[in-house]
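S.K.: based on what follows, work out the 3D shape:
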Amino acid sequence: MNTLPLLTDRPVATGERWIFSVGFNVADTLGDTSRIDSELPDIAHLAEGGARVAVLSHQGRHSDSTARHLDDIARYIADRLHRPVHYHPDNTTDAAADRSRGLAPGEVCVFGNTRHHPGEETGDPHLAARFAALGDYVAVGGFSKAHRRHASNVGILAHRPGWAAGSLLTQTRLLTPWAGSLPGVPSAAFLGGTKPEKTLVGLTAFTRTYDLVVPGGAVLHHLLRARGYSIGASELGTAAEDCTAAAARAACSTTARIHLPRHVVIARRDGHHYTGRQVTAVTDGVPDGYAITDFLPEPWLTSELRRLRSGARVIVAGTPSLHTAGYSTATDLALGLAGAPAVDGILLGGDTVAELRFHGPTSTGGGSALHYLHHADLPVLQALRDHTARRTA
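M.R.: Have a look, this model is predicted:
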């Protein structure tokens, strides 16, 4: 971190054109605004210094048409900062570049959703060059996508000098107590959700560094699938074959004790709806049309969780059961331990934080947090250091 260029160390001159790359990937209800709130101090810092600020953010996925417009984000920022915040619906056209140049010193404008472009997530260099036309300098926040080499965060740094926003430092410092192994301090990781990084990165990392791993959601489904059990219509997420292979390798861990339930809760699946709750043995397999929605803890796990309440490090990365659909046994176990008074617990990820009630520390990025905990670095941080080194060589 000592070689990272920091926005707080960069004086801001009146009239400078800044691009602020962020990750306002929040639900359209704006129920959990932590990803926006974490960037507000630096937006205010630039604007109050007289900069002309073009905010460049993503929301949703291009592939499944969830990439909505961000005009409500602009209104929210305006309300919080008590200053006008404009909105411009595109971000790569000549009109967008003209709009950014037309901003007055101290003005802020949120530009269109970067994920309206298919090249955003693939790091298209031509798209990055078009984004770069919105300013002369880049402040890089958006911890939630810091593990991705996207056009709007890593790609844009090939065209403009960049500095790390405070949110990147805040999040990495927040995560430090849960990184790696800590002799003498018991540790437990609950994994869930459907995103592949929970298996590819989370399961791989924690089975090497933590004492106890309790998989749920797609992570559990991949582990059961790797053992040859039928999982019916249970959710596997994307990159299913890679995840199952990673689960098979992680299952051989000699460091962590992995909880694999003998009984799971299943229900008939119809899209995102589940009916007809049943309990079945994993050895009997999950019937066609049914999906795993929860699991029953083994007696040894119940005893171990009781012991850990006297002091442990605990991570919850992804919701371990279909909590929002009413299947909450595994999730209650995770929250009960993470929230215990003598436990240092943390929740990782925007979806997890939005779904669950938790009063302890939370991270705004699940995938980025897992990547940082596993590698002690992030692609965005690497890119900021590399481009600074080349610029000053």
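S.K.: alpha carbons only for contacts and neighbour counts from here, please
M.R.: OK.
S.K.: tell me which other helices or strands the longest helix seen in the chain touches.
M.R.: Ranked by number of residues, the top helix in the chain under DSSP state H is helix 379-392. Contacts defined by 3 or more CA pairs under 8 Å, 6 or more residues apart in numbering; DSSP states H and E place helix 379-392 against strand 162-164.
S.K.: for the comparison step, fold the sequence that follows:
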Amino acid sequence: MAWKTLDDMDLKDKTVLVRVDINVPVENGRVTDATRIEKIVPTIKDVIAKGGRPVLLAHFDRPKGKVVPGMSLRQVLPALQAALPGHRVSFAEDCIGGPAKQAISAMQAGDVVLLENTRFHPGEEKNDPMMAAALAALGDVFVNDAFSAAHRAHASTDGIARLIHACAGRQMQAELKALDAALGTPLRPVVAVVGGAKVSTKLDLLGNLVGKVNHLVIGGGMANTFLVAQGIEVGKSLAERDMADTAREILAKAKAAGCTIHLPGDVVVARDFAAHAPHETVAATACPADAMILDAGPQAVADIAQVFESCRTLIWNGPLGAFELEPFDSATRTAATKAADLTAAGRLVSVAGGGDTVAALNKAGVAERFTYISTAGGAFLEWMEGKPLPGVEALNQ
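M.R.: Just a heads-up that it's a prediction; the model follows:
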């Protein structure tokens, strides 16, 4: 991988512009979940330890190029200060120009400056060269520690990296290392689990994976669409019947590539989409006309466990059933626990990402035992789809 890390950079007496993602949930002006703030602390501390002055660039919400007071980054300042005890954290009213320059010029050793929302300027999302130049003029080195924004070609993720010396921050470094281990140069065999509601939202993902993995486990509502494509009736289950031809194309492409697709052989069905609804386990070919499939069955989960046993690398995106409703979280929970056990035993490299996936693994209590959990959402999905990420590509310049 061609990008540099903090270890490759001389930061002594340098102003270091650090792109972070602290787009955190806020209620009544208070941060309610500081996880993203806590994750940037290692990079900030390493910059300071190497003699640099960290200046944070970040977006917040979607002001669409206008100054929206309710979307000011000032409201995250207390949480940022709490995460960096012993360091003075100050705030600049703008991310470019006079206010930013004044805040930076007042910095002492160990200080941190947070600049105002980059998206208050229309040039940010347009990747305007003038905006990128105005940002670059503030510092000597650019550090991108916001993988979750790396799929956006914005001035603060892409444009700036082409103008001054650039490298990956610690979080970005860990993410890229984990992703390379999963799809770049993985230990084989590789299994991918792809779940969720709709095939239509993950066409690029499925198309890319069948050419790169040895096994593809399909779950959730997506599996129903593949069952329909094979002429199997799924009752009132969620299924995209108009995507049947596309599903058949994916099955054919997988066969040609030597990728084995795994669909559930048995399923858990219910008449109501509700927690603890009366339910039964039936063969996937025997879903009653008045019922809906809400989870993979125990035999299907046992089959998935066997696939995991035979593989060295796992990539996971999407639940296997209606994980938000008990007991229809059973397949996801059981399979995730198996993956976590194999990971803990050193037999599997497990990388997972996407909002529902992270929520499901947290609910199952196994997230901490996966090799790597990506919270990047869109960037993680686009990486799985095989698309170049502008924020990463720019680091390779």
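S.K.: which residues touch the longest helix of the first structure?
M.R.: For helix 379-392 of the first structure, contacts defined as CA atoms under 8 Å, 6 or more residues apart in numbering pick out 3-5, 146-149, 153-154, 157-158, 161-164.
S.K.: now list the buried members of those.
M.R.: Buried by 16 or more other CA atoms under 10 Å: 4-5, 146-149, 153-154, 157-158, 161-164, out of the contacts of helix 379-392 of the first structure.
S.K.: for the residues you listed, which one is nearest G180 of the first structure?
M.R.: Distance to G180 of the first structure, by CA to CA, is smallest for H147 among those, at 18.0 Å.
S.K.: ok, that closest one to I19 of the first structure distance?
M.R.: Counting by CA to CA, to the nearest Å, the gap between H147 of the first structure and I19 of the first structure amounts to 19 Å.
S.K.: next one: T209 of the first structure
M.R.: Between T209 of the first structure and I19 of the first structure the distance is 38 Å, computed by CA to CA.
S.K.: the more surrounded of the two?
M.R.: Set T209 of the first structure next to I19 and count neighbours by other CA atoms under 10 Å: I19 wins out with 30 against 20.
S.K.: so who does M222 of the second structure touch?
M.R.: M222 of the second structure neighbours (CA under 8 Å, 6+ apart): G195, G196, A197, K198, V199, A239, E240.
S.K.: what's the neighbour count on N214 of the second structure?
M.R.: N214 of the second structure has 20 nearby residues by other CA under 10 Å.
S.K.: please name the nearest non-neighbouring residue to it.
M.R.: C259 (4.7 Å; CA to CA, 6 or more residues apart in numbering).
S.K.: over to I261 of the second structure?
M.R.: Nearest to I261 of the second structure is L216, by CA to CA, 6+ apart, at 4.8 Å.
S.K.: what does the one you found align to in the first structure?
M.R.: Aligned against the first structure by TM-score structural alignment, L216 of the second structure finds its counterpart in V213.
S.K.: wait, is its match part of a helix?
M.R.: No: judged by DSSP: H, G, I helix; E, B strand; the rest coil, V213 of the first structure forms no part of a helix; its state is strand.
S.K.: who's in contact with L80 of the second structure?
M.R.: If you count contacts by CA under 8 Å, 6+ apart, then L80 of the second structure has I37, V89 around it.
S.K.: that one: which element?
M.R.: For L80 of the second structure, the element it lies in under DSSP states H and E is helix 77-83.
S.K.: just D32 of the first structure next, same as before
M.R.: Assigned by DSSP H and E, D32 of the first structure belongs to no helix or strand.
S.K.: would you verify that L294 of the second structure is located in a strand?
M.R.: Yes: membership of L294 of the second structure in a strand is supported by three-state DSSP.
S.K.: isn't it up against A270?
M.R.: Yes: using CA atoms under 8 Å, L294 of the second structure is in contact with A270, at 7.0 Å.
S.K.: who's more crowded, those two?
M.R.: Between L294 of the second structure and A270, counted using other CA under 10 Å, the more crowded position is L294 (28 against 23).
S.K.: can you give me the strands in the stretch 201-350 of the second structure?
M.R.: Here the stretch 201-350 of the second structure has its strands, by DSSP state E, counting those that start in this stretch, at 215-218, 260-262, 266-270, 279-283, 292-296, 313-317, 349-353.
S.K.: for the fourth one, packing partners?
M.R.: Going back to what we said before, that points to strand 279-283 of the second structure. Secondary-structure packing of strand 279-283 of the second structure (3+ CA pairs under 8 Å, 6+ apart): strand 266-270.
S.K.: list the buried residues of stretch 82-99 of the second structure.
M.R.: Quick answer for stretch 82-99 of the second structure (16+ other CA under 10 Å): A83, L84, H87, V89, S90, F91, A92, E93, D94, C95, I96.
S.K.: just checking, the second one touches V41?
M.R.: Yes: judged on CA under 8 Å, L84 of the second structure makes contact with V41 at a distance of 7.2 Å.
S.K.: residues contacting G202 of the first structure?
M.R.: L191, A317, L370, H371, H374.
S.K.: could the residues you listed go into CSV alongside secondary structure and distance to I231 of the first structure?
M.R.: Below are the contacts of G202 of the first structure laid out as CSV (DSSP: H, G, I helix; E, B strand; the rest coil; distance: CA to CA, whole Å):
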residue, secondary structure, distance to I231 of the first structure
L191, strand, 18
A317, strand, 22
L370, helix, 26
H371, helix, 28
H374, helix, 29
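S.K.: correct me, but Q171 of the second structure touches V41?
M.R.: No: contact between Q171 of the second structure and V41 fails when scored by CA under 8 Å: they sit 9.5 Å apart.
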